[in-house]
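Visitor: 3D model of this:
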Amino acid sequence: MSFKSLGLSEPLLKAIAKKGYETPSPIQTKAIPPILEGKDVLASAQTGTGKTAGFTLPLLYLLSEHPKEKYRPIRALILTPTRELAAQVYANVKEYGEFLNLRSAVIFGGVNQNPQVAAIRQGIDILVATPGRLLDLENQGALSLKRVEIFVLDEADRMLDMGFLRDIERVMNLMPSKRQNLMFSATFSKDIKKLAYSILKNPVQVDATPENTAVEIIEQRVYRVAKNKKTELIIKLISEGNWKQVLVFTRTKHGANKLCKKMVNAGITASAIHGNKSQGARTKALADFKRGTTRVLVATDIAARGLDIPLLPHVINFELPNISEDYVHRIGRTGRAGASGEAISLVSADETTYLQSIEKLTGLQIPVEIVEGFEPDPNASTEPIKQGQNRSKRQPRNSNSSSRKSNSGSHRNDNRNRNRRRNTNRR
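Guide: Modelled structure (predicted):
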């Protein structure tokens, strides 16, 4: 199978060849044909398997084949949960569409909206956006979605995790009912499938890989360690291994800052990236990391879906995620596009339950090692981390007291949505 045999146009084939790709990945082989036929598609694929190109290439083909008006209305909308993912998708759109007469733009919060509005007013065919900034600019009258022909919901499971259901519903109501819908994600829970079938019409379901499995080429390993020795161990592994590019995940923003500071004190160049950082700081940290100026990037799960770092060799879970599916996305930052990668998890006694959940989800028994001098505490409790659990369920600090006391799941979602709209710069 070749890209040409999929029915893509010469300008697209030229752009693909320029990037050095020769053979389509399984998700691209399965998803591109039905999209080109104009069908709705529900696609599940592991992160790092070419999912973005799986919808970007056929989308560009369809738009380039149809006549364009002198004034370019937004004809395709790609909705993503995070700024980093929006920027990554936009970069792919630009690269693959290099030899096509199509215009595109990306919008997200945390930065000045004026350049984004100016780009839209010049007329664009494709808009990549996060929900908050999209709804904000639409409410200001800066953009219209009334001419959208193709709608892509990327990383839909993450959308729900972040409480964007209401925003998605609002966006749906702003577009014409007659359109092509595509939903791509690495995982699909029952809630996601329920959402999918409320959006998609007679969809073709594409499963390139089993749900919630990790890329096979990634070498996974667990180090059992005492909780208070984690920082020393991770510094030892990075220093003695002479690792030059390491992505480290923590559970909290405070934890990311604290670990980053300790690494710098140990002589390891490091930066932190999380929701409390400005977009400028996040962009600079990621750029320095890709360039090799910074050896270690310490991140929270906000970065798990949106970071595209070619040939990233090492991912370390300094703390295991509360949500098992997030483990798949974290380690999926390595082993991308067929490259090898290593994923290491530092697991203390109180994370035992999280590890068991991850192994059940992935169907794997991850090899365990113990480093001399960093042995786990045999007397430590294996009860799940209370602080992390409470944090994941805690209401936003500026929610009213009655909302915090409510046990209603939908009520909690409403509070999160109101809080996000007050703080759009965090998207």
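Visitor: switch to C-alpha atoms for all contacts and neighbour counts from now on
Guide: Noted.
Visitor: which strand or helix spans the residue of the chain positioned farthest from its centre?
Guide: Largest separation from the mean C-alpha position in the chain: residue 379, at 37.5 Å (C-alpha atoms, centre = their mean). Following DSSP states H and E, there is no helix or strand that holds residue 379.
Visitor: repeat for residue 205
Guide: strand 204-207.
Visitor: residue 182 in helix, strand or coil?
Guide: In terms of secondary structure, residue 182 is strand; the call rests on DSSP: H, G, I helix; E, B strand; the rest coil.
Visitor: what kind of secondary structure is residue 315 in?
Guide: Looking at residue 315 with three-state DSSP, the answer is strand.
Visitor: so what's the residue count around it?
Guide: Per other C-alpha atoms under 10 Å, the neighbour tally for residue 315 reads 26.
Visitor: about what we covered before: and the strand holding residue 205, which residues are buried?
Guide: Buried positions in strand 204-207, judged by neighbour count with 16 or more other C-alpha atoms under 10 Å: 204, 206, 207.
Visitor: chain center to that strand, what's the gap?
Guide: Taking C-alpha atoms, centre = their mean, to the nearest Å, one finds strand 204-207 lying 20 Å from the centre of the chain it belongs to.
Visitor: run the chain-centre distance for the helix or strand that it is followed by.
Guide: Later in the chain than strand 204-207, the nearest helix or strand by DSSP H and E is strand 218-224. Put simply, strand 218-224 sits 22 Å off its chain's centre (C-alpha atoms, centre = their mean).
Visitor: this one next, for a side-by-side:
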Amino acid sequence: MSFKDLQLNKPLLRAVAEAGYDNPTLVQEQTIPLVLEGKDVIASAQTGTGKTAAFALPILQLLFDKQDAPKKGKKIKALIVSPTRELAIQIEDNFKTYSKHTNLRTTVIFGGASIEPQIDVLKKGVDILIATPGRLLDLHKQDLINLDYVKTLVLDEADLMLDMGFIDDVKKIERLCPQEKQILLFSATMPYKVEQLANTILKTPERVEVTPTSSAAKNVSQVLYYVSKLNKIELCLHLLRNTIKGNILIFRRTKFGVDKLEQTLIKNGYKVESFHGDKPQSLRQEALNKFKNGYVNILIATDVAARGIDINELDAVINFDMPNVPETYVHRIGRTGRAGNFGNSYSFCSADEKAYVKTIQQLINIQIPIEEEHPYPLDPKAKPIIHKSKKTGSKHKKGRKSEASKKKKKRWY
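Guide: Okay, here's the model as predicted:
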């Protein structure tokens, strides 16, 4: 099937061809006709399946006849809600690529960046708005955004949106839009919470399912290292010196863990950038650009920060900490081995993470090969490390002042 078969108009087909795409992906083939028919859609598709174009192209087509601004200026007719700033920026890039031969105007708004330039663009009027939930509600509260004319609402990465605690915001945004509208919900996984949300806000939706979430990337060789928590850094350095080469994405569970590993690798002479939710937007974007442009070859990230970012040419993924949600493992290793290339994934498992490996293997239905030949093997009898606080209560009796505080007090008499 070609894009022409999807009934797209010439300006869009031209933009798609210029972007270097010949044939639609599976999710585009199935979703575009449904959106053009005006149906509500729930699509289960992972990053890297081309899902942004699956909603961007039909939305641009539907708005094509309404692209010239009326006297009162352009109104927001399509709203795309995205959980993270990076995803929102990426979606805007896609819309701009596909709409370059039209007069449709797109903009993106997100928190963590100056609000003034975003307000200026909104005042000029836009057709398509891409937004993160917090900033969208903030600007709506200030009466700077009018959602009364929205025809299509897209909820992208719905599972991540709910994981990040945005469920109430999403419901609120949906209520601020007109009752008669088309809703498109995209989610990499379909947990119960996402199904519940879909049932409450979508009207007899069509379902599109591409890539069952349990299928681990076929072009990725997976290997598992059992190692004690204390030796993970040593193992990581050993593999970077001897085994793992090229562009590498390392996952850690916490922001603190990301920072700690970054400092260690820099001390050891590696070119590294890090990426997590506490970093200001400008630094996150800078880290990503440095990695994409080859100034650094190692990027360390948390799952939420790295979700949905397009990084091509990735040679390896290291799971420094095993994820406690098995689907997350599939997402992580699916970052490499894309577009016909081969990739490698290396996972470090300590004694307290063994249960995670079990649930991951049940999900992907294969046994991950174990590499036993390495300098830091885990003692088979090793018990999980439980950190206990050394404090045994206050050394001062309740109600008594310490000697020091008595001395400091100046008498008033």
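Visitor: and the TM-score between these chains?
Guide: The TM-score (TM-score structural alignment, normalised by the length of structure 2) is 0.89; 385 aligned residues with a C-alpha RMSD of 1.7 Å.
Visitor: tell me where structure 1 has strands.
Guide: Secondary structure of structure 1 (DSSP state E): strands at 41-44, 76-79, 104-107, 126-129, 150-154, 180-185, 204-207, 218-224, 246-249, 270-273, 296-299, 314-317, 341-347, 368-369.
Visitor: of these, which is nearest residue 335 of structure 1?
Guide: Closest to residue 335 of structure 1 of those, according to C-alpha to C-alpha: strand 341-347, at 4.5 Å.
Visitor: how about that closest one, aligned to which bit of structure 2?
Guide: Mapped onto structure 2 using TM-score structural alignment, strand 341-347 of structure 1 spans residues 343-349.
Visitor: before we move on, back to that, please say which position in structure 2 the residue farthest from the centre of structure 1 maps to.
Guide: Checking TM-score structural alignment: residue 379 of structure 1 goes with residue 381.
Visitor: got it, and residue 103 of structure 1?
Guide: By TM-score structural alignment, residue 103 of structure 1 lines up with residue 105.
Visitor: who's in contact with its match?
Guide: 125, 126, 127, 128 (C-alpha atoms under 8 Å, 6 or more residues apart in numbering).
Visitor: format the residues you listed as CSV; extra columns: neighbour count and distance to residue 243 of structure 2.
Guide: Output for those, formatted as CSV (neighbours: other C-alpha atoms under 10 Å; distance: C-alpha to C-alpha, whole Å):
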residue, neighbour count, distance to residue 243 of structure 2
125, 19, 53
126, 21, 50
127, 25, 50
128, 26, 46
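Visitor: now, the most widely separated pair of those residues?
Guide: Taking C-alpha to C-alpha, no two of the contacts of residue 105 of structure 2 sit farther apart than 125 and 128, at 9.4 Å.
Visitor: what's the overlap in contacts for the two?
Guide: 76, 105.
Visitor: how about stretch 268-279 of structure 2: buried residues?
Guide: By neighbour count on 16+ other C-alpha under 10 Å, the buried set for stretch 268-279 of structure 2 is 270, 271, 272, 273, 274, 275, 276, 277.
Visitor: gap between the second one and residue 246 of structure 2?
Guide: According to C-alpha to C-alpha, to the nearest Å, residue 271 of structure 2 stands 12 Å off from residue 246 of structure 2.
Visitor: now do the first one
Guide: Separation of residue 270 of structure 2 from residue 246 of structure 2 (C-alpha to C-alpha) stands at 12 Å.
Visitor: residues in contact with the residue nearest the centre of structure 1?
Guide: What sits nearest the mean C-alpha location of structure 1, by C-alpha atoms, centre = their mean, is residue 305, with 1.8 Å. Residue 305 of structure 1 makes contacts with 47, 82, 85, 155, 329, 330, 333, as judged by C-alpha under 8 Å, 6+ apart.
Visitor: aligned partner of the second one in structure 2?
Guide: Residue 82 of structure 1 is assigned residue 84 in structure 2 as its aligned equivalent, the criterion being TM-score structural alignment.
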